[in-house]
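quick one, fold the following:
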Amino acid sequence: MSPSALGKVLEVFERNFRERGEIGASVSIWWDGTELVSEGHGWCEKDKTRPWTTRTLVPVYSATKVPSAATLLLALENHGFGPDTPVREIWPAFPVGEARFSHLLSHQCGLAVLDQKADVFEHAEVVAAIEAQVPAWRLGEGHGYHPRTFGALTDEPVRRLTGMTLGSYWREKIAEPLGLDFWIGLPESEWPRVARLYPGKADKSDLADGFYKQLTTSGTFTRMAFSSPKGLHAVHEMNEPRAWSAGLPAMGGVGTASALAKFYQAMIGRIDSPLSENVRRALTAHQVSGDDRVLLRPTSFTCGVQQDPLDESGRKIRQLYGPSLSAIGHPGAGGSHGLGDPETGISFAYVMNQMDLSVMPGLKCVEMVEALFSEI
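Here you go, the predicted structure:
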């Protein structure tokens, strides 16, 4: 790992504070089992009450989905099942009869929108709505990101298998053994460490994006996918302990950049961990690619993790996760980001409290990723 590349990453990180309105943020880079960079600067609030440090916790929205997918895969393996297990073997009322867990985790089941109203804080309500839902497309007819329903879709099988919530199982089986300061259900003792989030503002590029237009238009499939189950739609709601402690596997993770980057080291097999080779393979092996029915752009997924999609010649359309074809990762709304590259052994995470508007990573993060891999 080139020291000059690490220096370039830190140059971008520092420029974000000078030129791009960063308030507080952390970045962590690991390589082959060792943390090479752990930086945290700025403030937990705009009024500069609490300094931001590398131990500052912050909600990371959908970057939570990868720890959640790993937790479900581990629970399946520990009970004699795997990605190819039919979902109905564990969850008999699941509405897609032929679906396997690989389909569920790679957003292929057509359950991104719920017609039956349910509150995101009421797990039983959401499960009932999922069981009553007619899928929006048939299995094999493509995929579409499940921004919010992914939570109950992963949580319910873990509860049925283990008798524990996904967040509790994550903590006991993965986070504690690895010493990860990352929570899916934050205990009250850690609440004072959480930074305040600030919403992003739209710029011209956001307003011109087809996804954003659909997201802000009532009745569109994309808008409904980001609205069901209901609740936690405003950023200020994510600044409340109720959101941190609820343990929502699609969007409720709270942690540090160092913890998220270390978790990706476990996923790509560069540190000893509870994740077996079979679990790691499921997290890193391609499942589906194509035009995303919700995000309205090409996307590519493993079991719960994103990859950069490829064009017809096999070249990457974008490089959110670096140049390697085997690289994986997942963004969170507003800009938080994590990635792992099995080819180089590099993992990276970035978390912040001044959000961008876009659902995909913005320049603050993308330029760090470009700098990280600039000499590879």
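
C-alpha only now, for contacts and for neighbours.
Noted.

assign residue 174 to helix, strand or coil.
Classification of residue 174 by DSSP: H, G, I helix; E, B strand; the rest coil places it in helix.

same question, residue 81
Recorded secondary structure, residue 81: coil (three-state DSSP).

touching the helix or strand harbouring residue 330 from outside, list them.
Using DSSP states H and E, residue 330 sits within strand 328-331. Strand 328-331 has contacts (C-alpha atoms under 8 Å, 6 or more residues apart in numbering) with 62-63, 65-66, 284, 305-308, 321, 337-341, 359-361.

give me the most central residue, the chain.
For the chain, residue 63 is the residue whose C-alpha lies nearest the centre (C-alpha atoms, centre = their mean; 2.1 Å).

my guess is that one is in a helix, correct?
Yes. The assignment for residue 63 by three-state DSSP puts it in a helix.

show me what contacts the residue nearest to it when sequence neighbours are not counted?
Take residue 63 and drop its neighbours on the chain: the residue closest to it by C-alpha to C-alpha, 6 or more residues apart in numbering is residue 332, 4.5 Å away. Residue 332 makes contacts with 60-64, 251, 359-361, as judged by C-alpha under 8 Å, 6+ apart.

one more sequence to fold, the one below, so I can look at both together:
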Amino acid sequence: MSRHQPVGGSVRPGWEAVRDAFAHGQAHDPGAAQLAVHHRGRLVVDLWSEGPATRAGTRFGPESVSVLMSVSKGLTAVCAHLLSQRGTLDLHAPVARYWPRFAAGGKADTTVADLLAHRAGLPAFTDEAGGVRLPGLLDAEARVRALAAMRPVWEPGTAFLYHPLTQGHLIGEVVRRVTGASIGAFLAREVAAPLGLDLWIGLPQREERRFVPQSAVRPAPTPGQVAAAIGRLGLAPDDRLATALGASAAELTAATEAFGTRRGRAAEFPAAGGIGNARSLSRLYAALIGPVGGVRLLSDAAVDRARAPHTDHLPPPAPLHRLDGPDRSRFGLGFELPRPGNPLLGEGSFGHAGAGGRLGMAHPESGLAVGYVCTAMSWDPAAGPDPRWTGWTAAVRQAAGVTGTG
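The predicted model follows:
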């Protein structure tokens, strides 16, 4: 193991192999990481690798927090399912029931479930080449108005394609319409406070001292590289789907840049701007599937609704048929589901990964919940599961007696 990557923390008896696998996975990681595992509501793994010193000599430790990227989508999904469980939000109702202006542009029949399952046909904040750049990307009211007015790129509910950034604003606005609170405020009051979590959508100023920034291992793709990749998908440059994909890529680059600033971290950017640590992610997912400190967030029935497949029957929007196949992403209502090349914690598990390698997930049948947070943006989803994960996810499954890989 690299000398600059000492592993701190502890594991309970029977979980020692997880520590060894985590250490092996972090040995050549240029950044730092945390791994936490709960089993049947009890913290059994609590580890971190310090990584190299960051700004002003700060080191990454167990109390540090960092950007979660798309792991944040799991936080937004939890908020929606809580409201559904309470009877104040019907996930299969039209979005326009709660947000009347959303009916514009042919979206009157788009459901909340379509938003959660990336079926809404709104993969970017605009379908104009170049997308929305800073500082406009952080103008949440403008982004919500734009989404309400947009015409979908495909007929909602008929195809599935990941919405990298827009999904958070879409779900966030529904939550705001139902509760009167922003999704960051709702998460803080109804989820983080009862469980004592260090998880935020919108980082408070008082917590800035604990924040450790992420670092890119490779440069962001240039507009030319993005255009070439879209062309290889068989899309004409002026196709609305092509321009939306180009806009989405530009917006993701701008958002990642924003999270390196105080303004970006303070903003509520629900799809990718959540901030927290592994302990809190693991504790959150543990509380979805069972009691933790006397608190349980979702019932068994709500968990089953959340993890039921909702995209397996849908193709990608035409003409992206080459993206179809047995190893493509699978989604329930707001959560990623296992697939052959990425088994998560086994069949029945659900959660969400994030750009660069973050991960939060649970496996109800075994009582497992996991949180992994890293600072080096080294994971390439196109290449399969993060190599830093594969050893410890297998060790976690083995320690908990999970058979098969899903």
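
now what about the TM-score between them?
The TM-score (TM-score structural alignment, normalised by the length of structure 1) is 0.85; 357 aligned residues with a C-alpha RMSD of 3.0 Å.

quick one on the thing from earlier: and the strand holding residue 330 of structure 1, which stretch of structure 2?
Alignment of strand 328-331 of structure 1 against structure 2: residues 350-353, by TM-score structural alignment.

that stretch vs structure 1, mean deviation?
Stretch 350-353 of structure 2, aligned to structure 1 and superposed, deviates on average by 0.8 Å (mean C-alpha distance after the TM-score superposition for structure 1).

now do the helices in structure 2.
Per DSSP state H, structure 2 carries helices over the ranges 16-26, 72-85, 112-116, 140-149, 166-179, 183-187, 193-195, 223-232, 240-258, 262-266, 278-289, 300-307, 387-400.

before we move on, the earlier item: mind picking the two most distant members of the contacts of residue 332 of structure 1?
251 and 361 (15.7 Å; C-alpha to C-alpha).

looking at the two, which is more packed in?
Taking other C-alpha atoms under 10 Å, residue 251 of structure 1 and residue 361 do not tie; residue 251 has more neighbours (27 against 21).

and that one, what's its match in structure 2?
Counting by TM-score structural alignment, residue 251 of structure 1 corresponds to residue 272 in structure 2.

re the thing from before, which position in structure 2 aligns with the residue nearest to the centre of structure 1?
Alignment note: residue 63 of structure 1 maps to residue 71 in structure 2; criterion TM-score structural alignment.

now swap in residue 364 of structure 1 and tell me
Under the alignment (TM-score structural alignment), residue 364 of structure 1 maps onto residue 388 of structure 2.

contact partners for the closest residue to that match other than its chain neighbours?
Spatially, and ignoring its direct neighbours in sequence, residue 388 of structure 2 is nearest to residue 25 (4.3 Å; C-alpha to C-alpha, 6+ apart). By C-alpha under 8 Å, 6+ apart, the contact list for residue 25 of structure 2 reads 387-389, 391-392.

straight-line length of stretch 103-119 of structure 2, end to end?
Start and end residues of stretch 103-119 of structure 2 are separated by 16 Å (C-alpha to C-alpha, to the nearest Å).

repeat that for stretch 179-196 of structure 2.
End to end - C-alpha to C-alpha - stretch 179-196 of structure 2 spans 22 Å.

list the buried ones in that stretch?
Under the neighbour-count criterion of 16 or more other C-alpha atoms under 10 Å, stretch 179-196 of structure 2 has 182-188, 191-192, 195 buried.

turn these into CSV, including distance to residue 35 of structure 2.
Putting those into CSV (distance: C-alpha to C-alpha, whole Å) gives the following:
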residue, distance to residue 35 of structure 2
182, 29
183, 26
184, 24
185, 26
186, 26
187, 22
188, 22
191, 21
192, 19
195, 18
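
any idea what residue 7 of structure 1 aligns with in structure 2?
Taking TM-score structural alignment for the superposition, residue 7 of structure 1 sits opposite residue 16 in structure 2.

how many neighbours does that match have?
Number of residues near residue 16 of structure 2 (other C-alpha under 10 Å) recorded here: 16.

ok, the one 10 residues further on next?
The burial metric for residue 26 of structure 2, expressed as a neighbour count using other C-alpha under 10 Å, is 26.

distance of it from residue 56 of structure 2?
Separation of residue 26 of structure 2 from residue 56 of structure 2 (C-alpha to C-alpha): 23 Å.

repeat for residue 388 of structure 2
Taking C-alpha to C-alpha, one finds residue 388 of structure 2 at 27 Å from residue 56 of structure 2.

same question for residue 341 of structure 2.
Counting by C-alpha to C-alpha, the gap from residue 341 of structure 2 to residue 56 of structure 2 is 40 Å.

cool, and residue 216 of structure 2?
Counting by C-alpha to C-alpha - residue 216 of structure 2 and residue 56 of structure 2 are separated by 19 Å.

now the aligned residue in structure 1 for residue 214 of structure 2, nearest residue through space, not along the chain?
When structure 1 is aligned by TM-score structural alignment, residue 214 of structure 2 is paired with residue 197. Using C-alpha to C-alpha, 6+ apart and skipping the chain neighbours, the partner closest in space to residue 197 of structure 1 is residue 353 (4.5 Å).
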